[in-house]
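Chemist: Sharing a model prediction with you, sequence too.
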Amino acid sequence: MALSPTTRHFSMLRGFALADFFTLGNAACGMAGVLLAMGFMAEPEIRQFLLAAAMAPLALAFDVLDGRVARWRRQSSPLGRELDSLADIVSFGVAPAVLAHAAGMDGGWDVAALIYFVCCGVSRLARYNVTAETLSEGGDKVKYFEGTPIPSSVLLTAVLALAAWQGRIGEDLWLGAWELGPWVLHPLSLLFVLSGSLMISKTLHIPKL
């Protein structure tokens, strides 16, 4: 089909602000973390696991920069906010969960905990997007977070990286494993339950810097 005279290739990207490309950098780091964690499961080399974990702070750096660039350029927009949330769920929701699974949290209760964590992250970001205008009180910046922001999951990734550095993943995962009913639970996965629960709290207010 022929293109109309006004149609340009990659026209959607032409409409992106500079900050949006930093947001895409965040998403790229998250996806890299997922693929590296999957690679570790196929061929367990500790270097690959640590590299997957390193994608989280790198994604966080992009996440911080996109906000600062948007304010510097005064180019904040609903599109940018949606892009930011979609990138965050990959980098700080799905990627940490996949890394935890690669670390050995593969029992039935672990899987349920990791799914719960990701669903909490999705819910947290959706609520933020819906309420951001109200929370900003007519200004151009949200004053506080309801619940912990999803990038706080970088702390979970740091715990996994430390465990891997000490050789305490897989069968030697910290705190061991418990058989509870039909499934196995690695108590370390409860950190993900705690993190997810804090993200969806409405009573916990954290000032946004």
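Modeler: Great, that's in hand.
Chemist: Every contact and neighbour count from this point should use C-alpha atoms.
Modeler: Noted.
Chemist: what are the ranges of the strands in the protein?
Modeler: 144-146, 178-180, 183-185, 205-207 (DSSP state E).
Chemist: buried ones in stretch 12-22?
Modeler: Within stretch 12-22, the residues scored as buried using 16 or more other CA atoms under 10 Å are 17, 19-22.
Chemist: What's the end-to-end length of it?
Modeler: End-to-end distance of stretch 12-22 (CA to CA, to the nearest Å): 16 Å.
Chemist: what's the offset of that stretch from the middle of its chain?
Modeler: On the basis of CA atoms, centre = their mean, to the nearest Å, stretch 12-22 sits 21 Å off its chain's mean C-alpha point.
Chemist: What lies in contact with it?
Modeler: Defining contact as CA atoms under 8 Å, 6 or more residues apart in numbering, one finds that stretch 12-22 is touched by 62-63, 65-67, 69-70, 75, 80, 83-84.
Chemist: tell me the contacts of residue 168?
Modeler: residue 174.
Chemist: Kindly apply the preceding question to residue 86 instead.
Modeler: Here residue 86 is in contact with residue 27 (CA under 8 Å, 6+ apart).
Chemist: Kindly provide the distance from it to residue 106.
Modeler: When residue 86 is compared with residue 106 (using CA to CA), they lie 26 Å apart.
Chemist: Same question for residue 74.
Modeler: Per CA to CA, residue 74 is found 45 Å from residue 106.
Chemist: For these two, indicate the residue with more neighbours.
Modeler: residue 106 (20 against 12; other CA atoms under 10 Å).
Chemist: May I have the residues that are in contact with the residue nearest the centre of the chain?
Modeler: Closest to where the C-alpha atoms of the chain average out (CA atoms, centre = their mean) is residue 92, at 1.0 Å. The contact partners of residue 92, by CA under 8 Å, 6+ apart, come to 30, 56, 150-154.
Chemist: Identify the residues contacting stretch 149-161?
Modeler: Applying CA under 8 Å, 6+ apart, the contact partners of stretch 149-161 are 49-50, 53, 56-57, 60, 88-89, 92-93, 96, 99-100, 103, 121, 124-125, 191-192, 195, 199.
Chemist: Just the buried residues of that stretch, please?
Modeler: 149-151, 153-154, 156-161.
Chemist: where's residue 53 relative to residue 34, distance?
Modeler: Using CA to CA, residue 53 is found at 9 Å from residue 34.
Chemist: Leaving out sequence neighbours, find the closest residue to residue 173.
Modeler: residue 104 (6.8 Å; CA to CA, 6 or more residues apart in numbering).
Chemist: second one coming, line it up with the first:
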Amino acid sequence: MSFTLFYYIWCLMKHLPNLLTLANLFCGCSAIAFILNAQPFYIAQGGISLPVWGVEQLYWGSLLIGIAAICDILDGFVARSLQLFSPIGKDLDSLADLVSFGVAPAMILFKLLWAAEMKEPGALNASMLTTAPAFLLACFGALRLARFNVSAPQKGGFTGMPIPAAGIFVASFPLLLWYNPYGIGEFLYNKWVIYLIIALLSWLMVSKIRFIKLMPAKWDMAHTWPQLILIVATVALFFAVKSAAIPFAFILYILLSLFYKQPVEKTTAEASL
């Protein structure tokens, strides 16, 4: 009896990383459903047209992307701890990341561009082509993941911004719209601001800039001080600026990656991309 129980526990543990990856994918798909269900409309108040959203749907979409990020962290941690690595697991992880941090955040950008178009005169005749750039985030995210999959393992960091970082940044936008700290949320109804964000994130993901790993395999002050600074600063920002903490932490992540230089050998596969 005890041997049978041990066997089933071992089978569960052996597949735990992939189960967590599938949970990541499930959350990403669910987030897309909630985000697409959020319909913007406008009410006239004091001669001003104010946007109103299906706030609950956007909130749940952002929350599910956040849960997907936790699952993404845990599947890597479990795989390293139990030494359970496989080509299937690596490809499955990339597919899940593309949905949760590429397609789902792209849907948020799509909704923001749609809301921006609804504010324009003649909105009923607006072309859907103006919202199409939102999906560039998913396209460049796919390219980033494909390049990562054919590259040799990189110690200490990544070449190009990891797609989860870009996805979590975009997932914070509905929170900014709801709480509107310091009036930041109002800028997200400007389509040119959204276009700029799309262009910047797309470029960062496929750039040759070295970005630090958010969750290094080994922690020590000599090599992981940027991550420690980022964690402490993010916690402090949550107490100070609440919902605006994620965008500020994202900017800090970029700055720390730019200032922290670590020598890295360029692989043949990476050099050709």
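Modeler: Structure's in. What do you need? As the structure is a prediction and not an experimental result, all values here were calculated from the model.
Chemist: Now check the second structure for the residue matching residue 122 of the first structure.
Modeler: Mapped onto the second structure by TM-score structural alignment, residue 122 of the first structure lines up with residue 142.
Chemist: Does that match touch residue 98 like I think?
Modeler: Yes. Taking CA atoms under 8 Å as the definition, residue 142 of the second structure is a contact partner of residue 98 at 6.2 Å.
Chemist: These two: which is more packed in?
Modeler: residue 98 (27 against 22).
Chemist: Can you find the partner of that one in the first structure?
Modeler: Aligned partner of residue 98 of the second structure by TM-score structural alignment: residue 89.
Chemist: tell me the contacts of that match?
Modeler: Residue 89 of the first structure touches 118, 121-122, 125, 150, counting by CA under 8 Å, 6+ apart.
Chemist: contact partners of stretch 111-131 of the first structure?
Modeler: With CA under 8 Å, 6+ apart, stretch 111-131 of the first structure has contacts from 81-82, 85, 89, 93-94, 97, 101, 105, 145-147, 149-150, 189-190, 192-193, 195-197, 199-200.
Chemist: And the buried ones among those, selectable in ChimeraX?
Modeler: To isolate the buried members of these in ChimeraX, using 16+ other CA under 10 Å:
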select :81,85,89,93,94,97,101,105,145,146,147,149,150,189,190,192,193,195,196,197,199,200
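Chemist: Which strand or helix spans the nearest residue to residue 189 of the second structure once chain neighbours are set aside?
Modeler: Distances taken as CA to CA, 6+ apart put residue 116 closest to residue 189 of the second structure, at 5.1 Å, once the chain neighbours are dropped. Taking DSSP states H and E as the definition, one finds residue 116 of the second structure inside helix 104-118.
Chemist: Now tell me what touches that helix from outside.
Modeler: When contacts are defined by CA under 8 Å, 6+ apart, helix 104-118 of the second structure is touched by residues 28-29, 31-32, 35-36, 38, 40-41, 51, 65, 123-124, 126, 130-132, 134-138, 167-168, 170-171, 174, 188-191, 194.
Chemist: how close does residue 133 of the second structure get to residue 198 of the second structure?
Modeler: 7 Å.
Chemist: now swap in residue 153 of the second structure and tell me
Modeler: Using CA to CA, residue 153 of the second structure is found at 28 Å from residue 198 of the second structure.
Chemist: Tell me, how many residues neighbour residue 130 of the second structure?
Modeler: 15.
Chemist: quick one: contacts for it?
Modeler: Residue 130 of the second structure neighbours (CA under 8 Å, 6+ apart): residue 113.
Chemist: What of residue 204 of the first structure?
Modeler: Contact analysis of residue 204 of the first structure by CA under 8 Å, 6+ apart lists 146-148, 198.
Chemist: which residues touch the aligned residue in the first structure for residue 195 of the second structure?
Modeler: Mapped onto the first structure by TM-score structural alignment, residue 195 of the second structure lines up with residue 189. Residues near residue 189 of the first structure by CA under 8 Å, 6+ apart: 100, 105, 110, 113-114.
Chemist: Kindly recompute the last result at 10 Å.
Modeler: Residues in contact with residue 189 of the first structure (CA atoms under 10 Å, 6 or more residues apart in numbering) are 97, 100-101, 104-107, 109-114, 117, 156, 175.
Chemist: Just give me the closest of these to residue 133 of the first structure.
Modeler: Nearest to residue 133 of the first structure among the contacts of residue 189 of the first structure, counting by CA to CA, is residue 117 at 25.5 Å.
Chemist: burial measure for the closest one, as a count.
Modeler: By other CA under 10 Å, 27 other residues sit near residue 117 of the first structure.
Chemist: Skipping its backbone neighbours, what lies nearest residue 66 of the second structure in space?
Modeler: In space, residue 66 of the second structure is closest to residue 168, 6.9 Å off (CA to CA, 6+ apart).
Chemist: Which residue in the first structure aligns with the one you found?
Modeler: In the first structure, residue 168 of the second structure lands on residue 154 (TM-score structural alignment).
Chemist: do the same with residue 80 of the second structure
Modeler: Counting by TM-score structural alignment, residue 80 of the second structure lines up with residue 71 in the first structure.
Chemist: what about that match, distance to residue 64 of the first structure?
Modeler: Note on residue 71 of the first structure: its distance to residue 64 of the first structure, by CA to CA, is 11 Å.
Chemist: How about residue 190 of the first structure?
Modeler: Distance from residue 190 of the first structure to residue 64 of the first structure, by CA to CA: 28 Å.
Chemist: Residue 101 of the first structure now?
Modeler: From residue 101 of the first structure to residue 64 of the first structure the distance is 27 Å (CA to CA).
Chemist: Next, count neighbours for the residue nearest to residue 173 of the first structure.
Modeler: With other CA under 10 Å as criterion, residue 104 of the first structure counts 21.
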